[in-house]
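J.: Predicted model, plus sequence, below.
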Amino acid sequence: MTQSVDHVALLPAYLAAGTAVLVLLTDLIVARRAAVLVVAAVGALATAAGAVIVGLGDDRATFCVPGACSFVANDRSALVAALFAVLTLGVLGFSAATRDVPPGEYAFLLACSMTGGVALGSAGDLITLIVALETLTLPLYVLVGLRRRTVESAEGAVTFFVVSVVATAVTLLGAALLYAVSGRVHLSLLAAGLPDLPLTGAAVVLVLAGLAFKVAAVPFHAWAPAAYDGAPVPVAAYLSTASKLGGVIAILYAVVDGLRPALDLAGPALAVLAVLTMTVGNLVALRQTRMVRLLAWSSVAQAGYILAPLGAFMLSRGRTDEALSTAVSATIAYTVFYVLMELAAFGAVAALRPGADGGLIADYRGAARRHPWVGAALVLALVGLAGLPPGLAGLFAKVVIVRSLLDGGAGWLAVVVAINAVIGLAYYIRVAAVLYAAPAQAPRVRVPWVVATALGVVTLAAVVAGFAPQVVLDLS
């Protein structure tokens, strides 16, 4: 059987991979930091534009067998690819003042990771999904360890690598068992039905456990604080957003789309993961004294909110297509909000401490008085993550999550989300208070204009997301 390849459907992946190659050539021929970063930024913009043009037209697919395709370009894949490109662009902007990492390798690894994220959004089978997810993750091992001559960087990279390898092995074992019981790997074919066997349940649990690592869900979260704190701050920004976005997309595609016949098995597990993740993340964040570790534990808690609508849908008895659409819309909307707010928070940290690690929370005392605009951006990101006005995106996201839980009949889970949101206020407001406290005697830091511009763009995007929620819901 001959098989044609639709190169138009593959265009976003071509652009992302081409960006990685161009970055290496630019570093080899020109060997100037600014040129390398500009080429990477232009490539990220081209990738986002290509994904939107291809995905928002008629649905396209390639590498197909009867009834299913391995690579699908549609509106959802366009949203995912554009998000990964925006993340890459923002991190490149925040990296302008980071001088302790080699620019060629740094931008190349970011572009390779972006390629994995673009392919992940179009994955139509388990093999493509897992390979794309690993292409997204593998460069992050090196990026975490790029901060030269620091024990924390090496420790974070090794921790991330070891735990990730185990999680990948678990995911592959689950996928292999699914193929053993069904003889299928395409998600649409798996959704048509799975045999009612004990091995099926084991396969679903293994796949879910492996993917939960990517979103740093409890108890698969131990790598996150060490990896975030050991990495350069711009890399921590990308790690906290790209890895979580990739994990959420993988769970949506694999568990919700492909394994719907086995939801009775996955439902309780995902609901328990959501409750444990948001509770543990918030409680441990209360004890943190380092800024990046606080943001790391905050991101763990946010993963619990992201998983809650899916857990509620899987626990419900009336699993209609409308209920699934509501749960998926709430998950994607909250993920988009989280990515923008988290990127803004890390961007502000990178701007306030250019070229350094995140430092102690006490080091930021009075920072908002010395740098009003950057401090205001950090406070806006924090109150947005807390779900308070004027962070309208955060308020909208929390409301969408709670509404989806109530509509799904999971009132108890909505109560857990509300309680955890109140707990989260304690550490978000504490950091905001430190930023506006009477400043300690500290040298004035000059914020690089590129970092400030990138932070402004990300913050503006986060604010716009609060005013235009329907766009996110329509695309999902």
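T.: Structure's in. What do you need?

J.: use CA for all of it now, contacts and neighbours both
T.: Will do.

J.: ranges for the strands of the stretch 51-200 of the chain?
T.: Using DSSP state E, counting those that start in this stretch, the strands of the stretch 51-200 of the chain run over residues 60-65, 68-73.

J.: So Phe220 belongs to a strand, correct?
T.: No. Counting by DSSP: H, G, I helix; E, B strand; the rest coil, Phe220 is not part of a strand but coil.

J.: how about it, what does it touch?
T.: Counting by Cα atoms under 8 Å, 6 or more residues apart in numbering, Phe220 touches Ala209, Ala212, Phe213.

J.: The first one: which element?
T.: Per DSSP states H and E: Ala209 is located in helix 198-214.

J.: and for the next helix or strand after that helix, what are the contacting residues?
T.: Downstream of helix 198-214, the next assigned helix or strand under DSSP H and E is helix 223-230. By Cα under 8 Å, 6+ apart, the list of residues contacting helix 223-230 from outside reads 144-145, 147, 152-157, 159-160, 163, 216, 235-236, 239-240, 292-293, 296-297, 357-358.

J.: Please identify the buried residues of helix 223-230?
T.: Within helix 223-230, the residues scored as buried using 16 or more other Cα atoms under 10 Å are Trp223, Ala224, Pro225, Ala226, Ala227, Tyr228, Asp229, Gly230.

J.: Likewise for stretch 41-61?
T.: 41, 43-56, 60-61.

J.: can you check stretch 310-321 too?
T.: Leu310, Gly311, Ala312, Phe313, Met314, Leu315, Ser316.

J.: Residues in contact with that stretch: which ones?
T.: By Cα under 8 Å, 6+ apart, the list of residues contacting stretch 310-321 from outside reads 263-264, 266-272, 274, 323-324, 327-328, 331, 405, 408-410, 413.

J.: Buried ones among these?
T.: 263, 266-267, 269-272, 274, 323-324, 327-328, 331, 405, 408-410, 413.

J.: shouldn't Ala432 be in contact with Val379?
T.: Yes. Between Ala432 and Val379 there is a contact at 5.6 Å, judged by Cα atoms under 8 Å.

J.: Second structure for comparison follows:
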Amino acid sequence: MIQQIDYFVIAPPLALALAAGLVLLLDAFLPSGPRIRTALGLVTIGGVLVALGFIVAQATRAGAGVRAGGGGQGGGSMATFCVPDALAPAAAGRGSAGGSASVPALCSFVADRFTLVFAGLVLVAALVVVLMSMTELAAGGIPPGEWYFLLLCTITGAVTLPASRDLIMLVVALELVSLPVFALTALKRYDGRASEAAVKLFVVSVVSTAVMLFGVSLLYGIGGTVYLSRLAEVFSGAVPAPGVVGTGGQGAGALGAGAVTSSAAGMVTAQGMTSPTAGVITVGVVLVLAGFAFKIAAVPFHSWAPDVYQGAPVPVAALLSVISKAAGFAGLILLLVTALSGRAATWTPIVAIIAALTMTVGNLLALRQRSAVRLLAWSSVAQSGYVLAPLAVAHHATERMSPAGPTSASGPAATISPGGTTLTGVPGGEALLSGAVGASLTYLIVYAAMNLGAFAVVMLVSRAAARNELGDYRGLAYRSPVAGLALGFSLICLAGLPPGLAGLFAKVVVFRELVNGGAGWLAVIMAVNTVLGLYYYVSWTAQIFTPAPGVAVAPQLTAAPRPSASKLTSSELTPASELLPASGVSSAPGPGSAPHLSLGHAFPAAWVAVGLAVAVAVVFSIAPQVAMDLALLSPFS
């Protein structure tokens, strides 16, 4: 009756947590200095790489089906923190943690294909963010130990969240992603905009968490269990609701594993629930959706994003736009298509409307922006709409799939299917493998590479141009060809134009899923918004390749530390031409001309970040099936 722990399954978040502790210890006992800052950054990168190595090892073992808890038809899943058989009659006869040939039905941590893809995405993005952080911290003014510790805590939560299979772990992991970001934003001391951004982010996150917890409490009160697989059975009508008075299921407790009867008012039936219970469930679903909409900056819960992105250090903005957003989508997908699959009629119209509003508002307001970071913030809001859209037809995708097996009132059996865990008898378990979720995941993977490439170049430019407006990028391709080409390619990918075909293929995947799912009106709105997005992406790209007025040769100088943007005066601004060696020609700033940006070799870590993000985007543009294979969508798989 002792719960067993499989440390191999939890190795990725465990490695990140140990790395965070090591960083904190090193920072406490070693003298501060540039070498220590670099060393702490390298330790952080090492922790991320170790976690990524464990993810690859888990994927290899699960695919081969050679580890206990994985096997089957070419794919496998591993689980831990499972309910012992003696305490969960519903799981009896179907194995236990760490020593079975199948995944137990009631487990808190599951490493399946869905988990591994999301964790891999987070860790690769984390490498880019850490490299950007090394450049951000090089100027001093930000304590490196606290920075890397908080960053690793956020990454730990983001890796844990897609593996969470109960409500408690889901909420804890989501907060582990969110809470350190407040401090990361405010670590830029004596910067008024950073402090304001941190307060806004804190207030918004606290409100969203409270709203989501209220919704979660309602779902738990009706379902009588915290496990997502068991909630799916309850809300789909496979078993009566243990949390409803009179169903005889009060003894099921949090495990949802007791025997229940089916002769009471207000219980779950195969056709649905009676009106009072259905109303409570609807409120719970709406509140959970609203809470996650805050986390992913979806309309109408998006207003915090532009101010926070602009006030936070650029690496934190990149983290919010990719890692935090990916974690939010992972939790949302798990709740909607697993726990709440039986209530799809309630949440699919809401998701469709939110997706349409998000992509439209994001693109329209991006048209008016002159600040590079604010434009990327509104672009990120619009991209959230594209990722959300396929989830509006997730229930159609599930219906198109063959049934996983018969429903058992005694509880779900666990079987293994290629690419992930399918819980036989649990509606929604197979939906993690559906085309709709795959379309969202494909777009999220491609978007991460494109967006990180853009943010990395924007951070380099921000070292020279304190205001970091679009006009500062005029002629960038002539003054720093590598930076100009990298940013231009990332923007073209986001627009979905050749040669950046990665964005085009990602949009086609989403568009196809919407049409096949019967949401033609949403596909039309997406097409219109894609055209709207072309304007500001192409306009910014045109600035990059437009020569700046006044051409002269500028000397090569090393970049000096940049003071806080809020304290800069016109006399303190370092001319951009002093920060980067020209590749042949260089323009001297003149009246009305853009500052001359020299990005040179002063920021090697940032250049590695640019190269990594753009290289992935190039791979996705040349071979889009790579991204689709990861999301189980490729017709060539």
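T.: Okay, I see it. On a predicted model such as this, the values are computed, not experimentally measured, just so you know.

J.: still on that earlier bit, will you turn the buried residues of helix 223-230 of the first structure into CSV that also has distance to Pro372 of the first structure?
T.: Shown next, in CSV, are the buried residues of helix 223-230 of the first structure (distance: Cα to Cα, whole Å):
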residue, distance to Pro372 of the first structure
Trp223, 34
Ala224, 30
Pro225, 28
Ala226, 30
Ala227, 30
Tyr228, 26
Asp229, 25
Gly230, 28
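
J.: what's the closest of the residues you listed to Ile401 of the first structure?
T.: Closest approach between the buried residues of helix 223-230 of the first structure and Ile401 of the first structure, by Cα to Cα: Ala224, at 23.9 Å.

J.: Aligned counterpart of that closest one in the second structure, please.
T.: Residue pairing (TM-score structural alignment): Ala224 of the first structure is matched to Ala305 of the second structure.

J.: same thing with Gly117 of the first structure?
T.: By TM-score structural alignment, Gly117 of the first structure lines up with Ala158.

J.: That match and Leu174 touch, don't they?
T.: Yes. At 7.3 Å, Ala158 of the second structure and Leu174 qualify as touching, with contact defined as Cα under 8 Å.

J.: what do the two both touch?
T.: By Cα under 8 Å, 6+ apart, the residues touching both Ala158 of the second structure and Leu174 are Ala327.

J.: Neighbour count: these two, which is higher?
T.: Applying other Cα atoms under 10 Å to Ala158 of the second structure and Leu174 shows that Ala158 carries more neighbours, namely 31 against 26.

J.: Apart from its chain neighbours, what residue comes closest to that one?
T.: Excluding the flanking residues, the one nearest Ala158 of the second structure by Cα to Cα, 6 or more residues apart in numbering is Ala327, at 5.2 Å.

J.: The one you found maps to what in the first structure?
T.: Using TM-score structural alignment, Ala327 of the second structure lines up with Gly246 in the first structure.

J.: ditto for Leu49 of the second structure
T.: Using TM-score structural alignment, Leu49 of the second structure pairs with Leu45 in the first structure.

J.: Which neighbouring elements make contact with the helix or strand harbouring its match?
T.: Leu45 of the first structure is part of helix 33-55, with elements assigned from DSSP H and E. Helix 33-55 of the first structure sits against helix 11-29, helix 75-94, helix 103-121, with contacts defined as 3 or more Cα pairs under 8 Å, 6 or more residues apart in numbering; DSSP states H and E.

J.: buried residues in stretch 490-510 of the second structure?
T.: Counting neighbours by 16+ other Cα under 10 Å, stretch 490-510 of the second structure gives 490-497, 500-510 as buried.

J.: how close does stretch 113-121 of the second structure sit to the first structure?
T.: With mean Cα distance after the TM-score superposition for the first structure, stretch 113-121 of the second structure departs from the first structure by a mean of 1.7 Å once superposed.

J.: follow-up on the earlier one: considering the buried residues of stretch 310-321 of the first structure, which is situated nearest to Val451 of the first structure?
T.: Distances from Val451 of the first structure to these, taken by Cα to Cα, are shortest for Leu310, at 36.0 Å.

J.: mind checking the SS state of that closest one?
T.: When the rule is three-state DSSP, Leu310 of the first structure gets the label helix.

J.: Quick check: it vs Ala330 of the first structure, distance?
T.: Going from Leu310 of the first structure to Ala330 of the first structure by Cα to Cα, to the nearest Å gives 9 Å.

J.: do the same with Val205 of the first structure
T.: 23 Å.

J.: Compare the two (neighbour count), which wins?
T.: Applying other Cα under 10 Å to Val205 of the first structure and Ala330 shows that Ala330 carries more neighbours, namely 29 against 21.

J.: Quickly find the element holding that one.
T.: helix 321-352.

J.: Find the residue closest to Gly21 of the second structure in space, skipping its chain neighbours.
T.: Gly21 of the second structure sits nearest to Phe149 (Cα to Cα, 6+ apart), 7.2 Å away.

J.: Under the alignment, what does that neighbour map to in the first structure?
T.: By TM-score structural alignment, Phe149 of the second structure lines up with Phe108.

J.: Asp519 of the second structure maps to what in the first structure?
T.: Not Asp; residue 519 of the second structure is Ala. Per TM-score structural alignment, Ala519 of the second structure is aligned with Ala410.
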